[in-house]
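A.B. asks: Predicted coordinates and the sequence they were generated for:
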Amino acid sequence: MNQWEQSINKLEQHMPKSLYEDIQILLQEISQVVDVSFSSLWLCSQNMARLQCYQLLTSDGNTLSNNLCISSNMAPGFFQEMEETSFLEISSEESTHPFRTILESSLHHHVSTIFVHILRRRGVILGVIASSKKTTCHPLNWTKEEKLTVGYIGKLATLSFWHHHQKEVKRQLIQKERRLETLTKNMSDLITEVSLDLRILQTTPSSSDMLGYPPEERLGRSIFEFVHPKDQQSLKDTLQRILLEGAEITNTYRVLNSSGEYVYLESIGRRNIESSGKVVSIIFTSRNVTERVLVNQKLNKSYLEAKKNIYGFINTLGSIVEARDPYTAGHQQNVASLAKAIGKKMGLKQKELEGLELAALVHDIGKIYIPTEILCKPGKIMPIEYKMIQEHACHGKKLLESVSSTWPLATIVSQHHERIDGSGYPLGLANKDLLIESKIVAVADVFDAMASHRPYRPALGTEKALEELISKANIIYDKEVVDALVSVVTKDCITIEQDDLSMIKPLSTAVSYG
């Protein structure tokens, strides 16, 4: 066995230690087989932008600072050569070569030919081993055997780097797994992986706290074993959307716990996709929202009861007005029905529609303060009497301001005779100061009043009422509201929607729409 083979065997027996120790042994071994003035190892950045000295060992055993660095901007040709070959030599004649300049400046003496062996793994340059013979050596040029020795040592250096890199990756992975394990053990949310045939593949330990089942007890079972029968279709639809659309979708449903009781879970589901792009499972992140759902149910029940009461109260107020003014019997119900239909056509939200309907039901409530003989007067109304009638909007506002409600009933009632050009009463408000509900009630009120019989004139009919409103659209009436009215009257069938809480009477037969 020759000297070089003995060196390689010796190195293989000593490795691996720490990376720094490995490299130190490798560089020392070069000096054992080649009479070098120094040997060094340099690491290459990922983008091939620079070489950084990792360790430089002189012939007398000293280790120099590893702060030495050469960038591709300083020596573009040098970096280009590294990409094209396995080794290169920088001769003494290349006195201005940046790599030589840096080394000689650090060593404080002239060096002979620098032999540079490029370290690669799977085609990627990791770095270089750079060494130079002492100037007293003969021959000064590097022999084939010496180059092979450095090449062998370079391979060992590459393996050492790879080994320590793998050790570090494994260490970080173990740390990550431990952190993840700690996190999943202490997290309150439940994470469940479900197969494409909807069986539970794995679940976090929080299954015990949330549902009372140890994680292993649920594995392999269909998720629908635990889901309330009435919620299964909704969950199936959610799963289908997750798989087809790839969206993250939230769903709330009831799940059976180990005590035989149902709890509400709110789950966010998403697809689990492999690097190949194949969907392999569905991941659910769930939390127990039972307390929140029950509170909301109680609040909703209270709201519905309050809504029922206020509907009853509003209808009572409306009945008082119509009892005193038989000529307008059914007018407020008609206006409420028509206003709600217009609001729906315009896209108002459910809560807005409810407030609109209630306000329309009592929009003339202030007339209880107007003498009956004026309200029912068959002949021409005198200016002073008209002035008294106009005050019903203010009276209505005062009455409704005492009603506790989530809707702006008093404001809608006070504004239902205002016009968008400011020509209405009682305050002469213009477009931007009027609620959309007020504009709707105004149009519905005018339409029903014109189409119906009044004490002082016969009914003008649907066509005349529409002509009047259309001609004044965008002048004194909101055009969008008038357009919606036209669509409702000419195309839609207007009826009151009766639900189990509604106290509203059916639409009066006094007026026929369409």
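C.D. replies: Sure thing, it's come through.
A.B. asks: going forward, measure contacts between C-alpha atoms and count neighbours the same way
C.D. replies: Will do.
A.B. asks: Buried residues, the host helix or strand of N272. List them.
C.D. replies: Taking DSSP states H and E as the criterion, the element that holds N272 is strand 262-273. Using 16 or more other CA atoms under 10 Å as the test for burial, strand 262-273 gives 262-272.
A.B. asks: Rebuild these as JSON lines, extending it with distance to H417.
C.D. replies: Formatted as JSON lines, these follow (distance: CA to CA, whole Å):
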{"residue": "Y262", "distance to H417": "54"}
{"residue": "V263", "distance to H417": "52"}
{"residue": "Y264", "distance to H417": "49"}
{"residue": "L265", "distance to H417": "50"}
{"residue": "E266", "distance to H417": "48"}
{"residue": "S267", "distance to H417": "50"}
{"residue": "I268", "distance to H417": "50"}
{"residue": "G269", "distance to H417": "52"}
{"residue": "R270", "distance to H417": "54"}
{"residue": "R271", "distance to H417": "57"}
{"residue": "N272", "distance to H417": "60"}
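A.B. asks: From those residues, pick the one nearest V36.
C.D. replies: N272 (57.4 Å; CA to CA).
A.B. asks: Please tell me how far the closest one sits from S281.
C.D. replies: Counting by CA to CA, to the nearest Å, the separation of N272 from S281 is 5 Å.
A.B. asks: and here's the other structure:
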Amino acid sequence: RRERKIAKEALRMSEEKFHALFHNSNDLICVFKIIEGNRPGNFIEVNDVACRKLGFTREEFFNLNPLDIEPRDMDNGIRREYENLLLEGCCTYETSFLTKQKDWIPVEVSTHIFNLNGIKVALSMGRDVTERKQAENELKESLEKTTQAMEGIILVTAKTLELRDPYTAGHQRSVSKIACAIAREMGLSKKDIEGIHLACQIHDLGKIYVPAEILSKPGKISDLEFEMIRTHPQRAYDVLKMIDFPWPIAQIVSQHHERMNGSGYPLGLSGDDISPGAKILGVADVLEAMASHRPYRPALGLNKAMEEIMENKGELYDHNVVEACLKVLSKKDFNLFK
């Protein structure tokens, strides 16, 4: 009898401990049945936090199931997580819970399946991530404003360069148009394409250190003058490296005259040592420069420019970039000079 009393007291204390932990958790805790067809059934237990956060009484909860408080148009990611729950017995995902007042609360849900007195049930713990989502949105807005400010500075710089060197007015914009089209054709991310776009807008920034009379000189330039022009990628890098862009703009700009076989400048890089963005910018730059008029020669034309990159595909220019460029140029809706 004494042992039975001790066991009964231990069970009571265990139940009280469980009750205290269950109802004083910071997270919403719900237990629901897994019914025929592996579908989620009604809730059979919820904690006080779930009732308080969602506004339902315990009795109201027992007439609901997870599909009543989660979005009906669950995306494929959430559906996959539920499939993982059935397959592996546990899953973690982000979703939203619908309150009694028809508001949505963003939550991070962790669920696992177990047997309760021979019944297959799932225990879900939902953490309210409203404050985290708000912080993420504020950070996103801040980054967007910073990005817009950077874009504005870059565009103003590009305009300044074009005013100083009228013969290349619009060159950087045209290069950007080609390079971004190539990047999209190659399947680069939106963020990477944005970085390439901005790098193109100021890829000739270093020419601000080259005397204007050399840049606009008609006829052939001397070897010394050409060496001065060749310094512009490194000059641009020295300026841009001091700015903490969210893209490798300084690297792309400094390498756009490097070539696959190491014959380029300023560092003679080759192959994979050249960044992907610089490989794209390099091809776009050559194409636009050859197809357009320059102080020292008339325009060579688009066909001649295409011959150049095709003949040197894999030797001077990245094979994949050239292939993507040719696909872009073959499209009827793409016009380099519009």
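C.D. replies: Nice, thanks for sending it over. Keep in mind that this is a model prediction, so the values were computed, not measured.
A.B. asks: chain center to the strand holding N272 of structure 1, what's the gap?
C.D. replies: Put simply, strand 262-273 of structure 1 sits 16 Å off its chain's centre (CA atoms, centre = their mean, to the nearest Å).
A.B. asks: how about the helix or strand just after it: buried residues?
C.D. replies: Under the assignment DSSP H and E, the closest C-terminal helix or strand after strand 262-273 of structure 1 is strand 279-288. Judged by neighbour count (16+ other CA under 10 Å), strand 279-288 of structure 1 contains these buried residues: 281-288.
A.B. asks: next one: stretch 217-228 of structure 2
C.D. replies: When neighbours are counted by 16+ other CA under 10 Å, no buried residue of stretch 217-228 of structure 2 is found.
A.B. asks: which position in structure 1 aligns with E94 of structure 2?
C.D. replies: Under the alignment (TM-score structural alignment), E94 of structure 2 maps onto N251 of structure 1.
A.B. asks: for the buried residues of strand 262-273 of structure 1, which one is nearest Y152 of structure 1?
C.D. replies: N272 (45.6 Å).
A.B. asks: what sits against that closest one?
C.D. replies: 279-283 (CA atoms under 8 Å, 6 or more residues apart in numbering).
A.B. asks: and what of S124 of structure 2?
C.D. replies: S124 of structure 2 neighbours (CA under 8 Å, 6+ apart): 28-31, 109-112.
A.B. asks: and with 6 Å instead?
C.D. replies: Contacts were defined as CA atoms under 6 Å, 6 or more residues apart in numbering; by that measure S124 of structure 2 touches 29-30, 110-111.
A.B. asks: With E357 of structure 1 instead?
C.D. replies: E357 of structure 1 makes contact with 336, 340, according to CA under 6 Å, 6+ apart.
A.B. asks: tell me the secondary structure for R259 of structure 2?
C.D. replies: Assigned by DSSP: H, G, I helix; E, B strand; the rest coil, the conformation of R259 of structure 2 is coil.
A.B. asks: Go ahead and confirm it touches D318.
C.D. replies: No - the criterion here is CA atoms under 6 Å, and R259 of structure 2 misses it with D318 at 8.3 Å.
A.B. asks: mean shift of the helix or strand encompassing I200 of structure 1 relative to structure 2?
C.D. replies: Using DSSP H and E, I200 of structure 1 falls within strand 200-203. Superposed on structure 2, strand 200-203 of structure 1 shows a mean distance of 3.5 Å to its aligned residues (mean CA distance after the TM-score superposition for structure 1).
A.B. asks: residues in contact with that strand?
C.D. replies: If you take CA under 6 Å, 6+ apart as the criterion, strand 200-203 of structure 1 is touched by 191-194, 215, 219-221.
A.B. asks: Buried ones from these, can you make that a ChimeraX selection?
C.D. replies: A single ChimeraX command selects the buried members of the contacts of strand 200-203 of structure 1 (16+ other CA under 10 Å):
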select :191,192,193,194,215,219
